[in-house]
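In: My questions are about this predicted structure, shown below with the sequence.
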Amino acid sequence: MRTLLCFSIFCSFAAAKLSYNGFKVFRIENKGSAEELEQSLSSINSILLSKDPNSEAFDIAVPPDQLQAAHQLGFELNTVIDDLGTVLENEGPFLTYIATEKTQGVAADLPPLSYFDSYHPYDEHIQFLTDLQAAFPNNSDTFSLGPSVEGRELPGIHLWGGTGKGVKPAIVWHGTAHAREWISAPTVEYITYKVIEEYQGEDSEIVSILDNYDFYILPIVNPDGFVYTHESERLWRKNRQTRDSQTCIGTDVNRNWPSHWNVSGGSSPDPCSNTYRGEAPGDTPEIQALVAHMLDLANGPGIKAYIDWHSYGKLILLPYGYNCTALPDNYERQMSVGTGVASAIASVNGLEFRVGPTCTNLYQTAGSSTDWAFDVAGAEFSWLIELRPTAAEGGFVIPPENILPSGAEHWAGVKYMFSQL
């Protein structure tokens, strides 16, 4: 979810896959205006990876031909990653996922957990959801929203319990709104896998939660951007929308939700910024599809809980993002449950997640999913979770060995959340 300044070479169609060899990641301890710092960094075509709201520190990636210029800006640059290209090599190679065998009229086995040993391209994520459904045929459907800008589907799976489908309050999970945040999709998929596995194993808590709520899960809601990170630019963030008279490509779909869309400071009106909000609220096809789906749920059975999964930073973020003094009317309830979720996460691998409103615990955001889901769709719980790790541990680029631990810690977290619904 982190803010990213746009490389000038990133703002148009890429002719070849970008190499990050020689890119260095620095941390800057900011002593002045954040806006002035970001303006200075834009002059050297650096990538702003993250901003720490507590220390005012910035993590930036700098290409090799800009290193001298970066040092000449006068900031103290502390090296976090010496060669981003080397870190990227640790993400692969990808292991090919083989679809599970299926027999007409017979439930298939659950997919092998080896799926989570690797990252996967878009088509294999769709196949994995198909295979989850085949293993849970009487209590699930796959569905798709969209199409995206480039005609792809936003793939999803709907789970329900023994009381029938489509009539109970909804739990909605989204992943990969920001294309480069690869860890989010398999984390969401692992949690989905565990819901099915433990329901089939007759775990009383999971049977109860699935009998009382319907789950609508979309691990990749920015499919075009996600595909682009595989084929062209690993650190691409936005969708791939083109607009008349604009040379820069893409809209930040998590600044395009039609709620507090153009609040000053929460997004950018500049098409070349990676927090570009679009020309009008909800003018991306991806957000139009997601809004329509969630409004159908809100106007029908209602939405109990919404989680938008991102990386990185180890945060559980509540409304609001658009205003640093506004709080949701059930703030104490959301904070209480969020604190319990953070404790459950920490019990697995020791990672500590901070809980609190988005604006004060990360930075100001306008047109965000969680503000919209709370204010418009009426979700009682509306969270954005920033997954592991820190910049020093790879940031957006972390080895696949993190997938199962991330899944396990957030499975513990959502199980605690289930106990509080």
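Out: Okay, I see it. Residues are numbered from 1 along each chain as shown.

In: from here on, contacts and neighbour counts on C-alpha atoms
Out: Noted.

In: Point to the residue nearest the middle of this protein.
Out: What sits nearest the mean C-alpha location of the chain, by C-alpha atoms, centre = their mean, is H310, with 2.7 Å.

In: In terms of helix, strand or coil, where does that one fall?
Out: Here H310 is recorded as strand under DSSP: H, G, I helix; E, B strand; the rest coil.

In: Tell me how far Q334 lies from I307.
Out: Applying C-alpha to C-alpha, to the nearest Å, the value for Q334 to I307 is 12 Å.

In: Equivalent analysis for E352, please.
Out: E352 is 18 Å from I307, by C-alpha to C-alpha.

In: which of those two has more neighbours?
Out: Neighbours per residue, other C-alpha atoms under 10 Å: of E352 and I307, the larger number sits with I307, 24 against 15.

In: Give me the three-state assignment for that one.
Out: Under three-state DSSP, I307 comes out as strand.

In: Surely it touches I385?
Out: Yes. Using C-alpha atoms under 8 Å, I307 makes contact with I385 at a distance of 7.0 Å.

In: Now do the contacts for the closest residue to N330 other than its chain neighbours.
Out: Using C-alpha to C-alpha, 6 or more residues apart in numbering and skipping the chain neighbours, the partner closest in space to N330 is E380 (7.9 Å). Shown in contact with E380 (C-alpha atoms under 8 Å, 6 or more residues apart in numbering): I303, K304, A305, N330, F374.

In: Second structure follows, compare the two:
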Amino acid sequence: MRIPALFVLLGFIRSWECVETRGKRYDGYQVIRVESPSINNTEIGNILHLYEVDIWRNPSISCASFDVMIRPQDLSSMTSNLDRAGAKFHSIVTDVQKLIDEERKPASRGRRRRDSGSKFLHVYHPYEEIRRWIRHFARINADIVRLVQVGITYQGRKIIAAKIGVPRGADKRVVWQDGGIHAREWISGASLMWVMKRLVRGYRQAEPDIVRYLQEMDWYIVPIWNVDGYRYTWTSNRLWRKSIGPKGSYGCFGVDLNRNFDTKFTGEGSTSSRACSDVYRGTHPFSGVESLSVSRFLQRKKGKIAAAITLHSYSQFWLYPYGYTHLQSEDENDLRSLSSRVVRAIFASNQTFYMYGSVENLAYQVPGSSVDWAHDALCVKYSFAVELRDTGTHGFILPARYINPTAKEYFEGLRVVADHVVDLPVEELKSSSCKQRGT
């Protein structure tokens, strides 16, 4: 399709609109689902790129459509171009700001009840309240919970993990879980706080499997990896995705930390070398302070990590390596078999349907991701990325009423992983690529 010069100019101008204003609002913004006849439909991609839309979800094998957020002033023009290109589309969120406003209402009530036990975990909270809750949680469960600094942010804040386990020697294997690497994906951190409490409660109530999990393994849980970015979603822009960092071209700042790992860093796929892009990969691998500092911590645990799981939203996918290539991991059969059992457990829990497969084959191509880096560099055979609820009705702005069911179903899948890795010989926890390299 030939693109009119006016639209080229429009796309150029849009690239200057990078510096965020405090308290950005999304009145009248819509999320449009654009059905693509082919997941490689260049014509549709060109139109979306023209308008610098925020792509909430890219086409995949499971869903050959784009979910894109569009400004109200661009809606008529963009949809006219899509219509001329023969694309089918419909609105799935008619007013983004209305969703955000509804999301904040229960949060304000929850803050007034922040000391009311489990009720705290049923709403979303600013980072300062999360930090206070985690400190209190560790203090009252000091026999099995310890806070560990695993990294630092660009603005100098600590990245904290809760280490949960029965104290023993240094030879214990590790289960690593993190959330909030993308700032706007609030459900990931909220779910992991729920998991923290569930593990401790299960231990206190002498549930045999959980007692065993904590006796045999140390559980490192990082609810919020991208602390600066998460705070920014509360103070300035609810839909901010990247980290906070020094300003680059056109005054844009921050990197997509999940494109910043040293795995085919400059590969093709959902990544960008433009500083203004939401999927900006940075200037070089580990240019993000957050990804660099946490990766150094994890390197010190190399050889002990039985499973590494990173939580995201949305799509309801249980994913495993690789994301940077269509080629299968040499551990494909084992990863697929375990993932199949995981999604069956999730469905049995809440009748929520998750799909499973490799990142590139089920979702889309993702170079520089933490799940691939853990598999290749840390030699973690059982490395997973989980896209939590939902499938687009609310997208990144998942109402607080879904925290409990989302966390509960994830935990049932987590049990399957824990049952599988708790007794495996250490050598069988190592990825095959690392075995062949002798690392």
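Out: Thanks, I have the structure now. Treat the numbers as computed from the prediction; the structure is a model and nothing was measured.

In: still on that earlier bit, with adjacent residues omitted, what lies nearest to the residue nearest to the centre of structure 1?
Out: E386 (4.7 Å).

In: That neighbour belongs to a helix?
Out: No. Applying three-state DSSP, one finds E386 of structure 1 to be strand, outside a helix.

In: what's the distance between it and L351 of structure 1?
Out: For E386 of structure 1, the distance to L351 of structure 1 - C-alpha to C-alpha - is 12 Å.

In: same deal with Y416 of structure 1?
Out: 16 Å.

In: Same question for H174 of structure 1.
Out: According to C-alpha to C-alpha, H174 of structure 1 and L351 of structure 1 sit 22 Å apart.

In: just N361 of structure 1 next, same as before
Out: If you go by C-alpha to C-alpha, the gap between N361 of structure 1 and L351 of structure 1 works out to 17 Å.

In: Show me the strands in the stretch 201-350 of structure 1, by range?
Out: 214-218, 303-311, 315-318 (DSSP state E, counting those that start in this stretch).

In: SS state for V172 of structure 1?
Out: Under three-state DSSP, V172 of structure 1 comes out as strand.

In: which ones are touching it?
Out: Applying C-alpha under 8 Å, 6+ apart, the residues contacting V172 of structure 1 are F215, Y216, I217, I303, A305, Y306, I307.

In: Now the two most distant members of the residues you listed.
Out: I217 and I303 (12.8 Å; C-alpha to C-alpha).

In: So the two - more neighbours on which side?
Out: Counted by other C-alpha under 10 Å, I217 of structure 1 and I303 do not tie: I303 has more neighbours, with 28 against 23.

In: What's that one aligned with over in structure 2?
Out: Alignment note (TM-score structural alignment): I303 of structure 1 maps to I305 of structure 2.

In: Structure 1: which residue goes with S295 of structure 2?
Out: So, by TM-score structural alignment, S295 of structure 2 is matched to V291.

In: what's around that match, how many residues?
Out: By other C-alpha under 10 Å, 20 other residues sit near V291 of structure 1.

In: Strand 305-313 and the one helix or strand F411 of structure 2 maps to, what's the angle between them?
Out: Secondary-structure element containing F411 of structure 2, defined by DSSP states H and E: helix 403-421. Per axes from the mean of the first three to the mean of the last three C-alpha atoms, to 10 degrees, the angle that helix 403-421 of structure 2 makes with strand 305-313 is 160 degrees.
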